[in-house]
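S.K.: Model the following, please.
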Amino acid sequence: MTRPLESYRALFPVLQEQLYLNHAGVAPTSLRAAEAVRGWMDDLVYHGIKHERGWEAHCERVRGLAARLVNAEPGEVAFVRNTSHGLGLVAEGLDWKPGDEVAVASSLEYPSNVYPWQHLKDRGVSVREIEAPGGGITPEAVAAALTPRTRLVALSSVQFATGYRADLDAIGALCERAGVLFCVDGIQSIGCVPVDVKKSRIHFLSADSHKWMLGISGIGFLYVAKDVLPRLRPVLVGWRSTTDAWNFNRSHFELRPDAGKLEEGSAAYTGIYALGAALELLHEVGMDVIEARIRELLVRVEAGLSGLGCDVGPAPEHRAGILTFLPPVGEARALGNWLAERGVAYSLRRGRIRLSPHFYNLPEEMDRLVELVRTRL
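M.R.: The predicted structure follows:
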């Protein structure tokens, strides 16, 4: 990638009015994504269904872009409405038996990665707690939670509240040795740092596009490793789930052998077109470049906040795109409200201010944030 990162700022007009540091919450989408959606809408408005084959072909290109982002095969990727939808398809689709256990850090995780597993109680499946007193899930904590009944380990690649980044490679290797399925909520890492589902031995990964992928709400993707696809029963089925989907003149119920069996009906074209433009942008910039830029920005803002006496975390070796802090005096909520009044987009999570810049943010913006905090203190 040789294009200056600053040149991409024009694609995000929100930067003209806000210091946007909330990509771990809801990110602004780009003019490219909006144009892609408008293009499809105009096609539908002016031409009706005339170009439907082209829409379908484009959806398959987007599927390929999503697969490439995580080093998967297109047949291992299904479009889903959101992260919860994908995780729910996994939770409800496996052939659980009474006595099975799912290892989850329920006290730490975002509810999307807790409730689907707790919902299995009436099927005799119990949730076994992964202890995470340090705000993150370590390989050692996962190992301590495993029992002969553990069927699956579910965790977030990056914890939403603390920003702690899990060692997916080490945990995936641990699960493989134990013969345990590995399911990842990837919404806080996909689009922020490189993720390789094969290298990390991940069986399932679900992520919505409205955060680091810079897409929109209501569309994301679910990765299912091809060796476990036969074990995942679709919760819902419809015409698109089958091998002869476009033949409406007969009933031929044979499920597709790939992840497409999890897509029961008509495609969400608006979301998929937006997702496609967002993924094209990420690939254009390059995930290695994006990761390096975000790391640079976090190092800069960490130094400035620490210099003011703020409690900052997580440590560099355990973070991806999130930095949280507490002011040395006063309440975080009061400081956050004051920052919001001055155009800073952030989140407050479990009592701490959470910052999450993306690749098009500037080092000078990190300095501006620090100066605002200094002024308030």
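
S.K.: From now on I want contacts and neighbour counts done on CA atoms only, so please keep to that.
M.R.: Will do.

S.K.: And the top helix by length along the chain, what's buried?
M.R.: Using DSSP state H to define each element, the chain has its longest helix at helix 287-307. For helix 287-307, the buried set under the neighbour-count rule, 16 or more other CA atoms under 10 Å, comprises 287, 289-291, 293-295, 297-298, 300-302, 304-306.

S.K.: what packs against that helix?
M.R.: Using 3 or more CA pairs under 8 Å, 6 or more residues apart in numbering; DSSP states H and E as the contact criterion, the elements in contact with helix 287-307 are strand 311-313, strand 323-326, helix 363-376.

S.K.: Save the ones you listed as a markdown table, and put in mean neighbour count and distance to residue 69 too.
M.R.: Below are the helices and strands packed on helix 287-307 laid out as a markdown table (neighbours: other CA atoms under 10 Å; distance: least, CA to CA, whole Å):
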| stretch | mean neighbour count | distance to residue 69 |
| --- | --- | --- |
| strand 311-313 | 18 | 28 |
| strand 323-326 | 22 | 24 |
| helix 363-376 | 16 | 26 |
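
S.K.: Here is the second sequence; please produce its structure so I can put it next to the first one:
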Amino acid sequence: MTTIDEYRQGFAEDPGYLDFASFGPMSKAVLAEQNALGEIHARGRYGAGSVFDEQDIRVREAVRRLTGFPTDRVVFQPNASMGLFHAMFGLTGQVLYSAREYPSIPVAAQRAAQALHSVDSITMQPPQGVVTPEVVRDNLTPATTAVAVSLVDYRTGYRSDLEGIRDVIGDRLLIVDAIQGFGVVEAAYELADVVVAGGQKWVRAGWGTGFLALSERAATDLVPLISGVTGTIVPLGSSYEEVPPPLQGAAAFQVTRTDPIAQARFATALEGIADVGVGAISGAITETVSSIIDLADEFALPVISSRDESERAGIVVLEPEPPQVTAITASLINHGITATVRDGLVRLSAHVSTGGETLGALRGALTSYATTVQY
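M.R.: Modelled structure (predicted):
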């Protein structure tokens, strides 16, 4: 086992970085793995290609350790969005989701509806954008066959209650976009039928990494409509003169040969998370998030993300008065704080490597901002 301090020392981003909900700088181990396999790739030594072939089962085993889905129901994806397209295009019936979801879910659902006319895209308007079991229950119809939610909402930082949502939707398919919490939030993934995530945010594996995991029912019921050559049954020695049928299960949901170096980056990051434990990572982030909330309170900045530890992950959302948005944005920039400012909201997102120097820079930014505010 790796201690949380050992895990923390595996990162080297500059102080002031508070934007992990956008992307997380890669760990030292991930960078080293990329460089090592890149060197093998560059040399092309005889027999060295076998290391690339090994990365597929390696990454699926790493996903299994964190989600509980067996490796034969996990398939690597180049990003979370591709996994959602596979899921939405494989559905029939009505899929329900929040109109305020990150576009990955709505775009995939609407494209499937436009292209196939066998799936109906229905949205709900949850208060404050928070998808609760009660909101889901009130928007279900007899035609609803699937419900899609984010594990953690990108706008509000709210962590979905998967257990409660599963209770209210019954045997409908539950699709979870886990990208904003995967690797830093303990979640009941076994309650979901479809789980997708990318590795560029909290996993800190870089772009071009992700997975799609399916329940036994989803692996059987979803139609692998977007199934390319690597997702098909190609007999050994085939001349490719006929279009082969898709494979069975999760393996069907792939288009072409994946990037084995991306798989290795993702596997390295996931193995590191599994070794330290998601619970330990979550606990460390919880403490840092509490410190950020305390700073916001000290400077009278409204916190609109949840203060309840059971409802939050690594995101803190501040809502300054509209005339003050420019001032706080400038102050954050001037003090070297990397954050997201959108629609008048300031989103700060922390990881285990967010240390005292970053919190000190944030304090400096808020102190400077406070001098510009007239009461």
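
S.K.: Need the TM-score between these chains.
M.R.: The pair, once superposed, lands on a TM-score of 0.90 when counted by TM-score structural alignment, normalised by the length of the second structure; 365 aligned residues with a CA RMSD of 2.2 Å.

S.K.: which stretches of the first structure form helices?
M.R.: Remark: helices assigned in the first structure by DSSP H are 31-47, 52-69, 83-93, 115-118, 139-145, 168-178, 269-285, 287-307, 332-341, 363-376.

S.K.: now the ones you listed as TSV including distance to residue 236 of the first structure?
M.R.: Shown next, in TSV, are the helices of the first structure (distance: least, CA to CA, whole Å):
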stretch	distance to residue 236 of the first structure
helix 31-47	27
helix 52-69	20
helix 83-93	9
helix 115-118	16
helix 139-145	32
helix 168-178	28
helix 269-285	20
helix 287-307	34
helix 332-341	42
helix 363-376	46
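
S.K.: Give the full set of residues in contact with whatever residue of the second structure lines up with residue 235 of the first structure.
M.R.: By TM-score structural alignment, residue 235 of the first structure lines up with residue 225 in the second structure. With contacts defined as CA atoms under 8 Å, 6 or more residues apart in numbering, the neighbours of residue 225 of the second structure are 86, 89, 90.

S.K.: These into a markdown table, with extra columns for neighbour count?
M.R.: Listed next are the contacts of residue 225 of the second structure as a markdown table, based on neighbours: other CA atoms under 10 Å:
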| residue | neighbour count |
| --- | --- |
| 86 | 22 |
| 89 | 23 |
| 90 | 20 |
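
S.K.: preserved in the first structure, out of these?
M.R.: Mapping the contacts of residue 225 of the second structure onto the first structure (both residues aligned by TM-score structural alignment, their matches' CA atoms under 8 Å) leaves 86, 89, 90 still in contact.

S.K.: if we take these, which one ends up nearest to residue 257 of the second structure?
M.R.: For those, the closest approach to residue 257 of the second structure (CA to CA) belongs to residue 86, at 16.2 Å.

S.K.: out of everything not next to it in sequence, what's closest to the aligned partner of the closest one in the first structure?
M.R.: Using TM-score structural alignment, the equivalent of residue 86 of the second structure in the first structure is residue 89. In space, and not counting its chain neighbours, residue 89 of the first structure is closest to residue 235: 6.4 Å by CA to CA, 6 or more residues apart in numbering.

S.K.: could you check the distance from the one you found over to residue 275 of the first structure?
M.R.: Residue 235 of the first structure sits 24 Å away from residue 275 of the first structure, going by CA to CA, to the nearest Å.

S.K.: do residue 212 of the first structure as well
M.R.: In this view, residue 212 of the first structure and residue 275 of the first structure are 12 Å apart by CA to CA.
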